[in-house]
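# missing the sequence, but the structure's below:
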C-alpha cells in the first residue's frame, strides 16, 4: 500500500480471489494460443497493456465488454471458454455488498457524475482521507476488514486513468474542505490530491461555495452513470444502504438536477483557484 502522500497516480491493488486468478489464467492461455502479446492484444480490445496484465494477474475485475471484444480477436470458441470462466467470478473483496452493483456499473460507464455534500467522493479520496473515514466508522471495523476496504477503495480509483475515454464530473461542497476532517495534514493531502486528479483531461471537479443562494442540491447526494448503451442510471446511498435507480423518468429528473447544480457551482478553473488558495492558507 502506498504512503499517504496525497498524490495522484497510485492505485491500490484489491485482494485477488481464486475466481479472478482463474479467469486471468484462462485469458492469458487463450491470448498465448492466439500468439498475441499483451501489447498486441490490448489495443485490439480497447484497453491498455497494463490493464490487461492486471486482469491476467487476477488483480482487476474484467469489464463485461472485454468478453464481447475478445471474440473478435480470439475467435468464437475462445470467447465461449472465456464466458464460461467469467460465470464463476467473485466481485471485489472489501467493497460493501450493497455497493457492488453500482461498482460494476462504474467500471463500464462512459459518463459518471457525482454530487456529495458530506464526504469527498470515493474516487477522489487520498489514502490518508480514506483511513480517517474508516477510523470513524461505527460500529468500528475489524482490522482485516479495515485494510480490505481501504485497498478496495484505492483500487476503484484506477478507473480515472484506466478509462481515459470516460467523462468524470464531480460536484463537491466547499464546506467539506473547510471542516478539515482529521486535521490540517489530512486536509492538505486531500487538496493536493484533488488538484492532481483535476489535471486529468477526463476529470472535472467543481466546488459549491459556502454561500450559494440558488442551490439545487438540497435533496442530497446523488450519482449518475451513462451506460455503454447511452442509458442513464442513478444511485443514492446513506447509512449502509443504497438504491439503484433505473426508471428512465426518475433518472432524467436526477440528471436535470445535476445539470442545474453544474451551472450553479464554480467552474473547474475557479475551483482549482479556490483549492490553491485554501491549500496556501493551511
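Yes, it's here. The shown structure was predicted, so the numbers you read here are calculated from the model rather than taken from an experiment.
# hey, let's count contacts and neighbours off CA atoms from now on
Noted.
# Would you agree residue 232 is in contact with residue 251?
Yes: counting by CA atoms under 8 Å, residue 232 touches residue 251, with 6.2 Å between them.
# Overlap in contacts, the two.
Residues within reach of residue 232 and of residue 251 at once, by CA atoms under 8 Å, 6 or more residues apart in numbering, are residue 224.
# and stretch 120-136, which residues are buried?
Residues of stretch 120-136 classed as buried: 120-121, 123-131, 134 (neighbour count, 16 or more other CA atoms under 10 Å).
# Oops, could you answer that again for stretch 182-191 instead?
In stretch 182-191, counting by 16+ other CA under 10 Å, buried: 186-191.
# biggest separation within those, which pair?
By the measure CA to CA, 186 and 191 form the most distant pair in these, at 8.7 Å.
# same for the helix or strand encompassing residue 169, what does it pack against?
Element membership for residue 169, per DSSP states H and E: strand 167-173. Contacts defined by 3 or more CA pairs under 8 Å, 6 or more residues apart in numbering; DSSP states H and E place strand 167-173 against strand 111-116, strand 203-208.
# Out of those strands, which is closest to residue 30?
Here strand 111-116 is closest among the helices and strands packed on strand 167-173 (CA to CA), at 31.1 Å.
# after the closest one comes which helix or strand?
Next element after strand 111-116 (DSSP H and E): helix 127-135.
# how far out from the middle of the chain is that following helix?
16 Å (CA atoms, centre = their mean, to the nearest Å).
# In the next helix or strand after that helix, which of the residues would be classed as buried?
Next along the chain after helix 127-135, taking DSSP H and E as the criterion, comes helix 143-156. Within helix 143-156, the residues that qualify as buried are 146-156, counting by 16+ other CA under 10 Å.
# second one coming, line it up with the first:
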C-alpha cells in the first residue's frame, strides 16, 4: 500500500486547517466515515477539506467542533480559510478555483462568456467592469489578476486535460475593440495548441441542444469523485451528488455531438480573428441575413 500523503500545513490557510482537522480527527480515533455521520456531507468532501482543497462551510465546522470537542475552534477559523481562499475571486467561486489546480480533467460549456482559463487580461477587465460598474480600479484589477493566475495550472508538470465547448456568439460578439478581439481569439488558439486541449464550437445555426442554459464546468480528480459547477450572474453552485453529476456529464456528451469538429471549430476562430485584424468583422455582420 502506498504511503499516505500528508498535506503541507504551511502552504496556505486552508491547508493548515485541513491538516489540523486530520490531526484532531485521528487524535479522537475517528474515521472520515464516522466524522461525516450526521453532517449531511460526504466522505469525499471531508477528505478534500483535509487536503486543503476545499474550505469548510459554517454548518460543517459546527458539526466538527461538536463531534471532536474542539470548543468552537473550526467555527471560529473557517472564516479565515474562506478569506484566504477567495484571493480575488467571488466567494462562490473560491472553492472552484482551488479545485481546478487538482483536477485531472476540466470540461467547460461556455454559452455567454469565454472561459476564464482562456481569457486575456483586456477581455477579463471588460467583463468584470461590465458586471461591476461601481467597482474601483483596484477591485477590478484584483479580480483580473486572480483570473489570469488560474491559467498557470497549464504550466504544471501534469496539467489537467482541458476540453471547452463555446457558443459561436462568443467569437462574433465584439466585447472588445477589433484588435482586442483578434488578440483574444489568437490567444485561445495558442492555448489550445500549446496545451493540446480540445475546443469545439456550437454554431449559431444549431437547433435545440442539451445545455442551452447556463455555464457549466465538469471536473474529475485522480483521488476524488467528479463534481459539476454551474454559474449564473451573481451566484454559483458546486454539485457532487453522484446521480446529478452523471446527468450533467451525459448532457455534456450530447453537447459534444452537437458541436462542430475540432478542426472546423479552430478554423472558424482563426477566420474570425483575421476578420477582426482586417476590419472586416462588422462588414460581415452587416451582410448576414436577418432571421
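Nice, thanks for sending it over. Quick caveat: nothing in here was measured; it's all calculated off a predicted structure.
# Between all of the buried residues of helix 143-156 of the first structure, which two are separated the most?
146 and 156 (15.8 Å).
# which part of the first structure lines up with stretch 253-265 of the second structure?
Mapped onto the first structure using TM-score structural alignment, stretch 253-265 of the second structure spans residues 259-271.
# From the chain's centroid, how far away is that stretch?
Distance, centroid of stretch 259-271 of the first structure to centroid of chain: 21 Å (CA atoms, centre = their mean).
# Now do the same for residue 239 of the first structure: its match in the second structure.
Looks like residue 239 of the first structure aligns to residue 233 there (TM-score structural alignment).
# Its match - how many residues pack around it?
When neighbours are defined as other CA atoms under 10 Å, residue 233 of the second structure has 8 of them.
# how about residue 194 of the second structure, what's its match in the first structure?
Match for residue 194 of the second structure (TM-score structural alignment): residue 200.
# distance of that match from residue 280 of the first structure?
Separation of residue 200 of the first structure from residue 280 of the first structure (CA to CA, to the nearest Å) stands at 22 Å.
# Same drill for the two, tell me which one is more crowded.
residue 200 (14 against 9).
# That one falls within a strand, correct?
No: assigned with DSSP: H, G, I helix; E, B strand; the rest coil, residue 200 of the first structure falls outside any strand and is coil.
# Can you name every helix or strand that the helix or strand where residue 255 of the first structure lies contacts?
Per DSSP H and E: residue 255 of the first structure is located in helix 248-264. Applying 3+ CA pairs under 8 Å, 6+ apart, we find helix 248-264 of the first structure packed against strand 222-226, strand 232-238.
# JSON lines please, covering the ones you listed and showing mean neighbour count.
Below are these laid out as JSON lines (neighbours: other CA atoms under 10 Å):
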{"stretch": "strand 222-226", "mean neighbour count": "23"}
{"stretch": "strand 232-238", "mean neighbour count": "19"}
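# from the buried residues of stretch 120-136 of the first structure, which is closest to residue 91 of the first structure?
So of those, ranked by how close each gets to residue 91 of the first structure (CA to CA), first place is residue 123, at 18.0 Å.
# And that closest one? What does it align with in the second structure?
Structural alignment (TM-score structural alignment) places residue 123 of the first structure against residue 117 in the second structure.
# got a list of what the closest residue to its match other than its chain neighbours touches?
Leaving aside its chain neighbours, residue 117 of the second structure sits nearest to residue 151 (5.1 Å; criterion: CA to CA, 6 or more residues apart in numbering). With contact taken as CA under 8 Å, 6+ apart, residue 151 of the second structure is in contact with 116-118.
# Please report the distance of the equivalent of residue 151 of the second structure over in the first structure from residue 125 of the first structure.
Counting by TM-score structural alignment, residue 151 of the second structure lines up with residue 157 in the first structure. Computed with CA to CA, the distance linking residue 157 of the first structure and residue 125 of the first structure is 8 Å.
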